[in-house]
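> Build the 3D model from these lines:
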Amino acid sequence: MLSHLTLQDFAVVSRAELAFGPGMTVVSGETGAGKSLLVDALMWLTGARADAGVVRHGAERAELAAEFDLGDAPAALAWLRENELDDGDACQLRRVMRADGGSRAWINGRPATLGQLSALGGLLVEIHGQHEHQALLDRGQQLALLDAFGQHGPLLDAVREAARRWAGIDRELADLARAGDVGERLAWLEHQVQELSAETLDPESLEELAAAHRRQANAAGLLQGCEVALARLAGDEGLSLQRLLHQTQAELARLAGDEPRLAEVLALLESAGIQLAEAAAGIERLHDDFDLDPDRLRALEDRLARLHDLARKHRVPLEDLAGRRDQLQAELEGLAGAGERAARLGREREAAAREWNETAARLGQARARSAAQLGEAVAGLMGELGMGGGVFTVALEPLDTTRPTPQGAERCEFLVSANPGQPPRALRKVASGGELARISLAIEVAALGFDAVPTMVFDEVDTGIGGAVAEVVGQKLRALGGERQVLCVTHLPQVAAQGHHHYRVSKAVEADATHSQVEALSEKARVEELARMLGGVEITKEVRANARQLLARANAR
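Down below sits the predicted model:
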């Protein structure tokens, strides 16, 4: 439900803040005062294309903001959560339009695209009047309203599920078809997997192979280096570290009798001797392990070359060959028995198509019954709204498609003839804006309680009518206000009197500039405004009494 609307530098409105409540709110004012600016503001806030002409003359930009309570808009709240734009149970839409034609929008303080604003706006506000974007002119919306009117939810869910299942199976079959000749692919996969499986490709084995190759490639240098080290540590010829250490120990041992503190040094030298002996033994063991084996080196180089060739062939690093092998193995297993799988999927697709045909047929029968009921109800209401003899029918046309669709097997078109003797035409082609608005009102009243949009706006629904018909229009709008929030722009007192709340738009000229002001009317002010609407320039006691009677009759209902 719309709770607040703020306009700043919008057309001829310099600043206006309006609060809205449940029920029916009417907006009245003299011709040219700017009554429909509130409707225009909601249009811009719910996704209409920006127009620099809406910026008040002399201002840099126009700013609009609307706040909604989402307690009666679960679909809008779900959309906000899905798009991560939610902020509790409230929603704020804001839009700025610059004089140079630029525009920006926000949802709950976060930047939003025009598409997002339009998608959310369609779940919050529905505008009926002389505007091309009305939701009821969209054939998809018409079908949705018919399904809501007929309470086809369970049948529609079954049709959607059958279409979803058919589409999933069809995609699997398409994937198999894109694979081409399965036999050739299987043979190629088997060869590749066999070739890769012949190699040990785990990371530890690859690292061990690289280390072994390094050892064999450098075996001669390693042998020579070990021999030199052994000669320095424990060589029999010349001075070695062990021999020098032993000589040093013997010399210091002779001196230790005169200096007891040398005993600690001797202990360290003895430990060093042990370490040198162990180091020499380790080098000797390594030296014995080294083997100059050209055949072994060649075998290692051949295996490394083979692995690098495989890596280049499959266009992956050496360490990713194992993953490539597993990937090909998985594809091989997936294609194994592809012929049988394709046959099975074909049977499953046929079963899903049969299920869809059966559920879609039941849905089509239910829609046909609901279409007749909705057409009869709307046609009756059109007579009450000053279009006696008018015809309203809901035409169902089969869809020209061979694929199961989520919406069923038919599409919907609302057909209208506002005058007797004229053939029904599509609702979206009805020329008269006033007739279109009243027909929309009749549809909404007939489908009362089934339309999920919480706020409905009717702009000049009383064009071309008066007297008793105008009062009936007002009564229908008031009844609709009992189920939904209704905002109605009107110039007829019979309609205005039916509102639960009343705003008046007035125009004034100050400093050679025109300004429109919007004010909420008290009960006394409402009488004066209704009297103005009834009596024109001269307002007499009788006119005021008539205005009070209109209000009393409306409040008595």
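> switch to C-alpha atoms for all contacts and neighbour counts from now on
Will do.
> All the strands of the stretch 251-400 of the chain, residue numbers only.
Remark: strands assigned in the stretch 251-400 of the chain by DSSP state E, counting those that start in this stretch are 391-398.
> how about residue 39, what does it touch?
127, 457, 459 (CA atoms under 8 Å, 6 or more residues apart in numbering).
> quick one, what contacts the closest residue to residue 37 other than its chain neighbours?
Computed as CA to CA, 6 or more residues apart in numbering, the closest residue to residue 37 that is not its neighbour in sequence is residue 11, at 7.8 Å. By CA under 8 Å, 6+ apart, the contact set of residue 11 is 37, 53-57.
> Neighbour count added to these, as TSV?
Converted to TSV, the contacts of residue 11 look like this (neighbours: other CA atoms under 10 Å):
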residue	neighbour count
37	19
53	15
54	22
55	25
56	20
57	16
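> between those residues, which is closest to residue 548?
Using CA to CA, residue 37 comes nearest to residue 548 of those, at 28.0 Å.
> quick one on the thing from earlier: sort out for me which of the contacts of residue 39 are in strands.
Within the contacts of residue 39, residues falling in strands by DSSP state E are 127, 457, 459.
> Could you let me know which of those residues ends up closest to residue 210?
For these, the nearest to residue 210 is residue 127 (74.9 Å; CA to CA).
> Would you do the same for the sequence below? I want to compare the two.
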Amino acid sequence: MLISLSIRNVVLIEGLDLEFGGGLGVLTGETGAGKSILLDSLGLALGARADTGLVRQGEDRASVTATFIEPRLDHPLRAVLADNGIDLEPGEPLMIRRTLRADGGSRAFVNDQPCSAGLLREIAAFLVEIHGQHDDRGLLNPRGHRALLDAFGRCETAAVASAHEAWRAAEATLNQARAEVENAARDRDFLEHAVSELAAFDPQEGEEDALATERSDMQKGARLAEELVTVGDLLLGSEGGLSQLRQAARRLDRMAAEHPLLAEALASLDRAIIEASEAEEKLAAANEALSFDPARLDAIETRLFDLRGFARKHRVDADQLGALYKEMTEKLARMEAGEEGLHQLKSDLEAKAAAYRMAAEALTAERRKAAGRLDHAVAAELEPLKLDTARFRTCVDSLDEGQWGLKGADRVEFEISTNPGAPFAPLIKIASGGELSRFILALKVALAEEGGADTMIFDEIDRGVGGAVASAIGDRLARLSVGNQVLVVTHSPQVAARGGTHMLIAKASDGIVTRTGVCELNASNRREEIARMLSGAAITDEARAQADRLLEGV
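Here you go, the predicted structure:
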């Protein structure tokens, strides 16, 4: 709810501070007094286009501050504010401020924190509804009709939204899988050939190093073979060193008990024999490792050449050929599985699309039932507003499949026929301003219990009507104001009499400077203003008596 509005240097308003309460508040004044300036000022604070023509002549800057009560803790506006880094302290009102320079450019603030005009517009949608004859953003805009119908009929869209997300996710998965299969198919021939080659070759991890070591040893063996034979003869032959050591040890063993030094000498020989035996074993192993086999060497050379050739071909290290073979094999398997998987993904997509259609059809049925109830509710409001020959209908039509979305597959638009036999047409195409205003009011009353902004503003919605119709308008505005804040700019005394508060907008001039001011009327002044609205410039006793009757009838 709007608490206060402070305006500085906007057109004819030099400085103005207004306070507002709940219920129905009316604003009256003579034509040209500046009622539109008041609404333009509020619009500026709510993110409207910054027109430098609003800056009062001779001033370099204009500013408007609108203060609203603190939104309740579960209000969706709090999430918008939090997403934009704006936090409200408990008990703190919401203050929106906009400044406009005469040379162009504007700045916006929410609770003294800078923000964009776009954020102001987003915030304003939660705070204020402005209805007038030329308002193409509110009830006249077909883009909002579906949401209004859903709110009126309590039509739940969550199931449709969930089904739509699942459908589109399945579609994206299928498209991605299809692209992968198509891309992979171009590589299939190469993969099959490469896998076949690697399978036949069977590369092993560490094979390159093992083959290179074996080849090196064999080449060394070819050089060392003659020397190894000589060493073997010296150490291992019947007359070799090891044989001589063993014979000496056997002879000494028979004498070792004769003297301690002989025993020590025998122990030394035993150690020498052990060391020599180890040398014998190592010579045998070396002979085997360094043995030269021309056929084996040729096989090693060939294997190494092929191994390194495969590595160069696939641009990997030789040790990675085995892993590459496994990877290529798995990729081929995925291709085959992917082609099979496409059928499963297609089936899944078809199931998800069918689920969405089913949910959307159920939502459409709900909307059509709600449309019938809304049409009946609006029709009940038309006769008192002297629109008894008019007809209202809510059209629920199917969208093309490409336009289906999270909110279903329907296009919703409010249409009217103003005269018997006349075709239905969109609300926005009604020619008569008075009829349009009354249709907006009838629709708003029918939708009143379905939520919306806490503050509703009606700009001269009673223009062109009077008498009983004006009274009916006043009655419906009063009904709308129960539990809400309704502000109405009016020329109708019947409407003005229904207000809980009454503000007079007046223009004054000292011959040099013209200013617009606003004051709240007490009971006596209110009677005079309503009498003026009834009789014109010359207020008569009869007009005052009629004003009394209007005020007493409220």
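> which position in structure 2 aligns with the residue nearest to residue 37 of structure 1?
Here residue 11 of structure 1 is matched to residue 11 in structure 2, going by TM-score structural alignment.
> which one of the ones in strands among the contacts of residue 39 of structure 1 is nearest residue 336 of structure 1?
residue 127 (58.0 Å).
> Alignment lookup: that closest one to structure 2.
In structure 2, the residue matched to residue 127 of structure 1 (TM-score structural alignment) is residue 130.
> For that match, list the residues it contacts.
Contacts of residue 130 of structure 2 by CA under 8 Å, 6+ apart are 138, 456-459.
> Buried only: go through those residues for me.
By neighbour count, with 16 or more other CA atoms under 10 Å, the contacts of residue 130 of structure 2 hold 138, 456-459 as buried.
> Throw the ones in strands among the contacts of residue 39 of structure 1 into TSV and include distance to residue 145 of structure 1, thanks.
TSV is the format used below for these (distance: CA to CA, whole Å):
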residue	distance to residue 145 of structure 1
127	15
457	17
459	21
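> which among the residues you listed gets closest to residue 346 of structure 1?
Residue 346 of structure 1 lies nearest to residue 127 out of these, by CA to CA, at 47.0 Å.
> Residue 367 of structure 1 and residue 150 touch, don't they?
Yes. Assessed by CA atoms under 8 Å, residue 367 of structure 1 is found in contact with residue 150 at 7.0 Å.
> For the two, indicate the residue with more neighbours.
Ranked by neighbour count (other CA atoms under 10 Å), residue 367 of structure 1 and residue 150 place residue 367 first, with 23 against 19.
> What residues in structure 2 pair up with the helix or strand hosting residue 242 of structure 1?
Element membership for residue 242 of structure 1 (DSSP states H and E) is helix 241-255. The aligned range for helix 241-255 of structure 1 in structure 2 is empty, by TM-score structural alignment.
> other SSEs contacting that helix?
Counting contacts by 3 or more CA pairs under 8 Å, 6 or more residues apart in numbering; DSSP states H and E, helix 241-255 of structure 1 is packed against helix 219-234, helix 262-289.
> Let me have the ones you listed in CSV, extended by distance to residue 76 of structure 1 and mean neighbour count.
Converted to CSV, those look like this (distance: least, CA to CA, whole Å; neighbours: other CA atoms under 10 Å):
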stretch, distance to residue 76 of structure 1, mean neighbour count
helix 219-234, 76, 16
helix 262-289, 77, 14
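> between those, which one is nearest to residue 20 of structure 1?
Here helix 219-234 is closest among those (CA to CA), at 91.6 Å.
> next one: that closest one to chain centre, how far?
Here helix 219-234 of structure 1 is found 72 Å from its chain centre; the criterion is CA atoms, centre = their mean, to the nearest Å.
> by how many degrees do it and helix 262-289 diverge?
Helix 219-234 of structure 1 and helix 262-289 are oriented at 160 degrees to each other (axes from the mean of the first three to the mean of the last three CA atoms, to 10 degrees).
> distance of residue 308 of structure 2 from residue 317 of structure 2?
8 Å (CA to CA, to the nearest Å).
> since we're on the residue nearest to residue 490 of structure 2 when sequence neighbours are not counted, how many residues are nearby?
Among residues not flanking residue 490 of structure 2 along the chain, residue 460 sits closest, at 4.9 Å (CA to CA, 6+ apart). Residue 460 of structure 2 sits with 21 neighbouring residues when counted by other CA under 10 Å.
> List the residues that contact residue 460 of structure 2.
Counting by CA under 8 Å, 6+ apart, residue 460 of structure 2 has contacts 132-133, 488-491.
> how about those in CSV, adding secondary structure and distance to residue 524 of structure 2?
Putting the contacts of residue 460 of structure 2 into CSV (DSSP: H, G, I helix; E, B strand; the rest coil; distance: CA to CA, whole Å) gives the following:
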residue, secondary structure, distance to residue 524 of structure 2
132, strand, 30
133, coil, 32
488, strand, 21
489, strand, 20
490, coil, 19
491, coil, 19
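> wait, what's in contact with the spatially most central residue of structure 1?
Relative to the mean C-alpha position of structure 1, the nearest C-alpha, by CA atoms, centre = their mean, is the one of residue 83, at 5.1 Å. By CA under 8 Å, 6+ apart, residue 83 of structure 1 lies in contact with nothing.
> what packs against the strand or helix carrying residue 215 of structure 1?
Secondary structure assignment for residue 215 of structure 1, by DSSP H and E: helix 203-217. Judged by 3+ CA pairs under 8 Å, 6+ apart, the packing partners of helix 203-217 of structure 1 are helix 294-314.
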